[in-house]
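> Next one to model:
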Amino acid sequence: MNKVPMTVAGEQRLREELEQLKGVERPKVINAIAEAREHGDLKENAEYHAAREQQGFIEGRIQEIEGKLSTAQVIDVTKLPKTGKVIFGVTVALLNLDTDDEVTYRIVGEDEADIKAGRISVTSPIARALIGKEEGDSVVVNTPRGEVEYEILSVEHL
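Down below sits the predicted model:
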């Protein structure tokens, strides 16, 4: 079975969501189903059907999270030697050589990616171009708008 890289923070977020679903959401929907059953005829009982549908979503998400956690390879980048090389989990400051704009990205697992929060997937074109490079290197990334050249300003293990 393939292990999927995940940051410590990504694993923590999934574990918290799992706890919320199992400890709060699941019991709440079970109570809602029981209450709706007491109202009699289930065929035309909208509350019952909505609660059953919600239960299906909750159980599906619990299974999905448990599956992700079972295949996760949690990588704590703060415990890895700082070599200046771009690896999974590091935070990279880049200088766009065309626009002189600076951007900072953290390279994370696919499920953790959130471009607005500065987290890019390890499988994204920019991360694939950066992996293995070092501080001071220039790297060309193919984007939908054409090639963009970046200089790697810093690689941090945060």
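
> When you work out contacts or count neighbours from here on, use the C-alpha atoms and nothing else.
Noted.

> What helices and strands are in contact with the longest strand along the chain?
Counting residues, the longest strand found in the chain (DSSP state E) is strand 146-156. Counting contacts by 3 or more C-alpha pairs under 8 Å, 6 or more residues apart in numbering; DSSP states H and E, strand 146-156 packs against strand 91-96, strand 138-143.

> Run through who's touching that strand.
82, 84-86, 90-98, 134-142 (C-alpha atoms under 8 Å, 6 or more residues apart in numbering).

> what do you get for stretch 110-125?
6, 10, 88, 104-109, 127-128, 141-143.

> just curious, which of the residues you listed is nearest to E17?
Minimum separation from E17 among these (C-alpha to C-alpha) is found for G10, which lies at 10.8 Å.

> From T83, how far off is the closest one?
G10 is 23 Å from T83, where distance means C-alpha to C-alpha, to the nearest Å.

> before we move on, what about P27?
48 Å.

> shouldn't R106 be in contact with V92?
Yes: if you go by C-alpha atoms under 8 Å, R106 and V92 touch, sitting 6.2 Å apart.

> Could you pull out the buried residues of the biggest helix by length in the chain?
Longest helix in the chain, counting residues (DSSP state H): helix 46-71. Buried residues in helix 46-71, counted by 16 or more other C-alpha atoms under 10 Å: 47-48, 51-52, 54-55, 58, 62, 65, 68-69.

> swap in stretch 31-40?
For stretch 31-40, by 16+ other C-alpha under 10 Å, it's 32-33, 36.

> Dump those residues to JSON lines, plus distance to V77 and secondary structure.
Listed next are these as JSON lines, based on distance: C-alpha to C-alpha, whole Å; DSSP: H, G, I helix; E, B strand; the rest coil:
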{"residue": "A32", "distance to V77": "43", "secondary structure": "helix"}
{"residue": "I33", "distance to V77": "44", "secondary structure": "helix"}
{"residue": "A36", "distance to V77": "49", "secondary structure": "helix"}
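
> Could you also give me the structure for this next sequence, so I can compare it with the first?
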Amino acid sequence: MEKIPMTAAGHVALAAEYKRRTSEDRPQIIQAIAEARAHGDLSENAEYHAAKEQQSLNEGRIQELESILALADVIDLSKLSGNTVKFGATVTLLNEDTEQEKTYQIVGDPEADASAGRISISSPIARALIGKEVGDSIEVAAPGGAHSYEILKIKFV
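Okay, here's the model as predicted:
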């Protein structure tokens, strides 16, 4: 399996989620199952089935987090610099169609959250940005049609 690139902040957030799910959520779900079991007939016990479903979802996410954290390649953003876009860069773009500015940080897949301004390194817009410089224009094919962007600023935190 290949390493999963991520920022230190992303790694900390995933590790915190893992800790919460194993030390807080898991015991609460086990308690909910025990309480539901005490109510009797399990075949028609909605609380029991809901708690078991919650347990299954939680355990699945715990396994996913274990895999991600084991394969994590934490990249120290303080050591990055340069004039071209690469992993960890925070890029300010101008949408050439709407004249709207957007700022995105290019991060690893598990920590991506477009609404928070973090886009995945494997997203179409990030792939189009990699290797480009300030002043370059890119075109990104999107479900709603192609969009053109100009790179206004590149910074490394």
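
> The longest helix of structure 1 vs structure 2, average distance?
Compared with structure 2 after fitting, helix 46-71 of structure 1 has a mean deviation of 1.3 Å; criterion: mean C-alpha distance after the TM-score superposition for structure 1.

> That helix - contacts with which helices or strands?
The contact analysis (3+ C-alpha pairs under 8 Å, 6+ apart) places helix 46-71 of structure 1 against helix 8-20, helix 26-38.

> so can I have JSON lines of these showing distance to H157 of structure 1?
Formatted as JSON lines, the helices and strands packed on helix 46-71 of structure 1 follow (distance: least, C-alpha to C-alpha, whole Å):
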{"stretch": "helix 8-20", "distance to H157 of structure 1": "12"}
{"stretch": "helix 26-38", "distance to H157 of structure 1": "37"}
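
> So which of those is nearest I75 of structure 1?
helix 8-20 (6.4 Å).

> Just the residues contacting that closest one, thanks.
Outside helix 8-20 of structure 1, the residues within contact range by C-alpha under 8 Å, 6+ apart are 62, 65-66, 69, 72, 74-76, 109, 112.

> before we move on, the earlier item: what about G10 and T83 of structure 1, which has more around it?
Between G10 of structure 1 and T83, G10 has the larger neighbour count (other C-alpha atoms under 10 Å), namely 19 against 12.

> which residue is nearest the middle of structure 2?
Closest to where the C-alpha atoms of structure 2 average out (C-alpha atoms, centre = their mean) is E111, at 2.3 Å.

> Give me the distance between it and I125 of structure 2.
Distance from E111 of structure 2 to I125 of structure 2, counting by C-alpha to C-alpha: 16 Å.

> do the same with A89 of structure 2
Taken as C-alpha to C-alpha, the span from A89 of structure 2 to I125 of structure 2 is 13 Å.

> Name the residue in those two with the higher neighbour count.
Neighbour count, other C-alpha under 10 Å: between A89 of structure 2 and I125, A89 has more, with 23 against 20.

> Need the nearest residue in space to that one, chain neighbours excluded.
Counting by C-alpha to C-alpha, 6 or more residues apart in numbering, A89 of structure 2 lies nearest to F156, which is 5.0 Å off, once chain neighbours are set aside.

> my read: that neighbour touches F87, true?
No: F156 of structure 2 is beyond contact range of F87, at 9.5 Å (criterion: C-alpha under 8 Å).

> Looking at these two, which has the bigger crowd around it?
A direct count of neighbours by other C-alpha under 10 Å for F156 of structure 2 and F87 places F87 higher, at 21 against 18.

> Chain neighbours aside, what residue packs nearest to that one?
Spatial nearest neighbour of F87 of structure 2, excluding adjacent residues (C-alpha to C-alpha, 6+ apart): I106 at 5.5 Å.

> Quickly find the element holding that neighbour.
Using DSSP states H and E, I106 of structure 2 sits within strand 101-107.

> Quick check: the helix or strand following that strand compared with structure 1, mean distance?
With elements assigned by DSSP H and E, the helix or strand that comes after strand 101-107 of structure 2 is strand 118-120. In the superposition against structure 1, strand 118-120 of structure 2 averages 1.5 Å from its aligned positions (mean C-alpha distance after the TM-score superposition for structure 1).
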